[in-house]
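1. need the 3D shape of this:
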Amino acid sequence: MADLFAWLISFFILIALIVLVIYQLMCLADLEFDYINPYDSTSRINKVVLPEYIIVGGLCLFYLITGHWIMSLLCAPYLYYNVRSYRQGNHLADVTEIFNQLPKEKKQRLFKLFYLVFILFLSLFWMIYTSLDDNYD
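-> Next up is the predicted model:
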């Protein structure tokens, strides 16, 4: 039963991460269609970048603590990318270069979104598998 709660917690954490990435994509789309100025768009994006990075690190650590090694290994590339971009100083959107980097930023966040959806489906699969396995025991 504890394993089922661990999968449920990871499911909600993944939903929160997906919401953060979709929010960033919406800010970039608003900027692209000129509904918002570049300063507001970058400030909104930059407010959620560090919480996203912290939540990804917490999720990877959560998988390690609960003994879900495969899921932890699947989260490791995303965590590595976040750590690398943070250490290089590329994690924040620059207000002066946002229009030049708009296609790159959108592709980057779309890739993150698809990766998180893949991890979410795996988490859902293991949650259902665990719940069915608990019923037979």
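2. drop to CA atoms for contacts and neighbour counts, all remaining ones
-> OK.
3. and residue 28, how far is that from residue 109?
-> Going from residue 28 to residue 109 by CA to CA, to the nearest Å gives 10 Å.
4. those two: who's more crowded?
-> Legend: neighbour count by other CA atoms under 10 Å for residue 28 and residue 109, higher for residue 28 (25 against 16).
5. following up with a second sequence; could you model it the same way so I can compare the two?
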Amino acid sequence: MWELSTGGFDVTMTLSLIGVGGLIALIVIQLLLLTDLETNDINSIEFSRRINKIILPEYIIQAAFTVWFLLSFRWVLCVLNLPVLVYHYMRYQSRLHKIDPTKVYQITSKFGNHLMIKLVFYMIMFFIYLFVLLFNLFSE
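-> A predicted model of the protein is given here:
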């Protein structure tokens, strides 16, 4: 656990908690929009417009934290976040990150499952970051 006692780790973990909290908020917003779509409160064009504004910032925040962990030699945290970064990169490269208004109703259940898995991942990462921060603070 030598990685937990290096200098500047408190700042890194605090920023990571804030960042993953923002990611959780973005996923919850996407889930609320999906619920609005399923209950016909918004149409598919409005849904796609709103979702497409949120997806790219989520990818950028996730990439920034993964690269930060890599550059600051936080290997364990980088490896934990790397699969999601690779997944986001593959979706971005294949142009699957944008939601098409004409195909929204075909992908709602798949998209909902996708969002729930990401929400669970981000919540697990939140608690890991919180544990590491508290471990580092109380071990001194």
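6. what's the burial count for the counterpart of residue 71 of structure 2 in structure 1?
-> The alignment partner of residue 71 of structure 2 in structure 1, by TM-score structural alignment, is residue 65. By other CA under 10 Å, the residues close to residue 65 of structure 1 number 11.
7. tell me the spacing between residue 65 of structure 1 and residue 72 of structure 1.
-> Taking CA to CA, one finds residue 65 of structure 1 at 10 Å from residue 72 of structure 1.
8. for residue 83 of structure 1, same thing?
-> 15 Å.
9. between those two, which is the more surrounded one?
-> residue 72 (19 against 15).
10. and the more buried one, what element?
-> If you go by DSSP states H and E, residue 72 of structure 1 is part of helix 69-88.
11. that helix vs structure 2, average offset?
-> By mean CA distance after the TM-score superposition for structure 1, the fitted helix 69-88 of structure 1 averages 0.5 Å away from its aligned residues in structure 2.
12. buried set for that helix?
-> 71, 72, 75, 76, 78, 79, 82 (16 or more other CA atoms under 10 Å).
13. who's in contact with that helix?
-> With contact meaning CA atoms under 8 Å, 6 or more residues apart in numbering, helix 69-88 of structure 1 is reached by 53, 56, 57, 60, 61, 63, 64, 91, 112, 119, 123.
14. for the residue nearest the centre of structure 1, what are its contacts?
-> Geometric centre of structure 1, nearest residue: residue 17, 4.1 Å, by CA atoms, centre = their mean. Residue 17 of structure 1 makes contacts with 52, 55, 56, 116, as judged by CA under 8 Å, 6+ apart.
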